[in-house]
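>>> Got a predicted structure plus its sequence, pasted below:
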Amino acid sequence: MEDESKSRKRTSGKLRDKERTKVKMVQAVGKVLLKKGYTGLNASAIAKEAGIDKSLVWTYFGSLDNLVEEYIAQRDFWKYKAADSINNILTFKDGIKEEYMSGLFQFQFQSLLDDEILQRIMLWGISEKKDFLRHLSDERELIGEEIFKIIDPQFQNSDIDIRGILAILVAGIYYLVLHGKTNGSLFCGIDLNTVDGKIRIKESIAQIVSMAYKKTIA
């Protein structure tokens, strides 16, 4: 019995060590991404940052892409940061109120604005063709479809193309933040790196959503 107990403890200890190492490796992806950008993201750089042998990338994750995908999934706005807000919205069976939609996109704007790593991930996603980046994009679309199942009926008797409007809104948020944070320049005279600029964009997001809702036919 004593030998069995010791064996279980050793096994448990190894599993804990493995999980701790995997966490370190995932965290190392973000550190390398921040220091070197996505072009510097390779197994050697990640292993050095994590203080482990690079062979563990394949041992624990199967491939470098799988490791990077694990990290990005944990930072993604739609899959991770907004998960609680989206889960709450998905409980609404009779439509989504205007303030919830405005709040969601204002939250997206602020989250992207505050997260340099997320900005780099978004730049990567539109700069390079990678299977795991496409996979994550497809997963975002699936989340979006769940929201549209609820909101589409609210606009079906109106002349509002809510999908088109929200596509432009989301794309605009991405571009404004990446433009303002990458080179710090103004856009339409608005500086996103100032408090006033951030407030103006948040208020404009609410105005766009409000205009769409006001044109719906009950």
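It's in. Numbers count the residues shown, from 1 in each chain.
>>> going forward, measure contacts and count neighbours with C-alpha atoms only.
OK.
>>> In this protein, which helix is the longest?
As assigned by DSSP state H, the longest helix anywhere in the chain is helix 2-36.
>>> Could you tell me the end-to-end distance of stretch 50-69?
17 Å (CA to CA, to the nearest Å).
>>> if I look at Ile151, how far off is Ile86?
13 Å.
>>> Ok, Ile165 next?
In terms of CA to CA, Ile165 sits 19 Å off from Ile86.
>>> quick one: buried residues of the longest helix of the chain?
21-22, 24-34 (16 or more other CA atoms under 10 Å).
>>> Quickly name whichever of the residues you listed is closest to Glu70.
Val26 (7.1 Å; CA to CA).
>>> Leu123: what's it in contact with?
By CA atoms under 8 Å, 6 or more residues apart in numbering, the contact list for Leu123 reads Leu178.
>>> The helix or strand where it lies to helix 2-36, inter-axis angle?
Using DSSP states H and E, Leu123 maps to helix 116-127. Interaxial angle, helix 116-127 versus helix 2-36 (axes from the mean of the first three to the mean of the last three CA atoms, to 10 degrees): 70 degrees.
>>> let's bring in a second model and compare:
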Amino acid sequence: MDAEAPSTLQGLITEVLKNQYKYFLSEREMQRLILWEISANSPLMKSIHNARESNGQAMLEMTDPHFKDKKVNFRAIAALLVGGIYYTILHTQFNGGMFCDLDISTQEGQNEMLTAIEEIVGWAFKD
């Protein structure tokens, strides 16, 4: 990816995160795997986590040139977005109800979450 094309990189990162949200929302087995990963000390889950981190690292390295010498730490923003995706979905799928007055069991609530992902990534690249 060309470091001089942040709008293209921004679009790629946005789509990856939005697709992660959609996938995680629809895949109950993946939800259970993440619950297992964060709640048990398991060599298998650690190896899966490390593999996922390695894949994510490659994507984050693509953002490094854009954020070099800027006050935005995109890795921290990405961590909060990914953690937020996991937590809001797990919370609402396993406990039901609303989260911050959003019902992500509805298309409207899901669209609000996807829009927020796009806005946050956009703010990071704009700053």
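Yep, it's here. What you see is a predicted model, and the numbers here were worked out from it, not measured in a lab.
>>> Now the TM-score, please.
Here the TM-score for the pair of chains, by TM-score structural alignment, normalised by the length of the second structure, is 0.93; 124 aligned residues with a CA RMSD of 1.1 Å.
>>> on that earlier part again, more neighbours: Ile165 and Ile86 of the first structure, which one.
Using other CA atoms under 10 Å, the more surrounded residue of Ile165 of the first structure and Ile86 is Ile86, with 20 against 14.
>>> ok so, going back, may I see the buried residues of the helix holding Leu123 of the first structure?
Residues of helix 116-127 of the first structure classed as buried: Glu116, Ile117, Leu118, Gln119, Arg120, Ile121, Met122, Leu123, Trp124, Gly125 (neighbour count, 16+ other CA under 10 Å).
>>> Show me where the second structure has its helices.
6-26, 28-39, 43-67, 74-95, 107-126.
>>> how about CSV for these, with distance to Asp101 of the second structure added?
Shown next, in CSV, are these (distance: least, CA to CA, whole Å):
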stretch, distance to Asp101 of the second structure
helix 6-26, 18
helix 28-39, 22
helix 43-67, 30
helix 74-95, 11
helix 107-126, 9
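>>> What degree of burial does Arg209 of the first structure show, as a neighbour count?
One thing to correct before we go on: residue 209 of the first structure is Val, not Arg. For Val209 of the first structure, the count of nearby residues is 21 (other CA under 10 Å).
>>> Find the nearest non-adjacent residue to the most centrally placed residue in the second structure, please.
Ranked by distance to the mean C-alpha position of the second structure (CA atoms, centre = their mean), the top residue is Val82 at 2.8 Å. Closest residue to Val82 of the second structure apart from its sequence neighbours, by CA to CA, 6 or more residues apart in numbering: Leu17 at 7.4 Å.
>>> The one you found: how many residues sit nearby?
With other CA under 10 Å as criterion, Leu17 of the second structure counts 20.
>>> Assess the claim that it and Thr115 are in contact.
No. Contact criterion CA atoms under 8 Å: Leu17 of the second structure and Thr115 do not qualify, at 11.1 Å.
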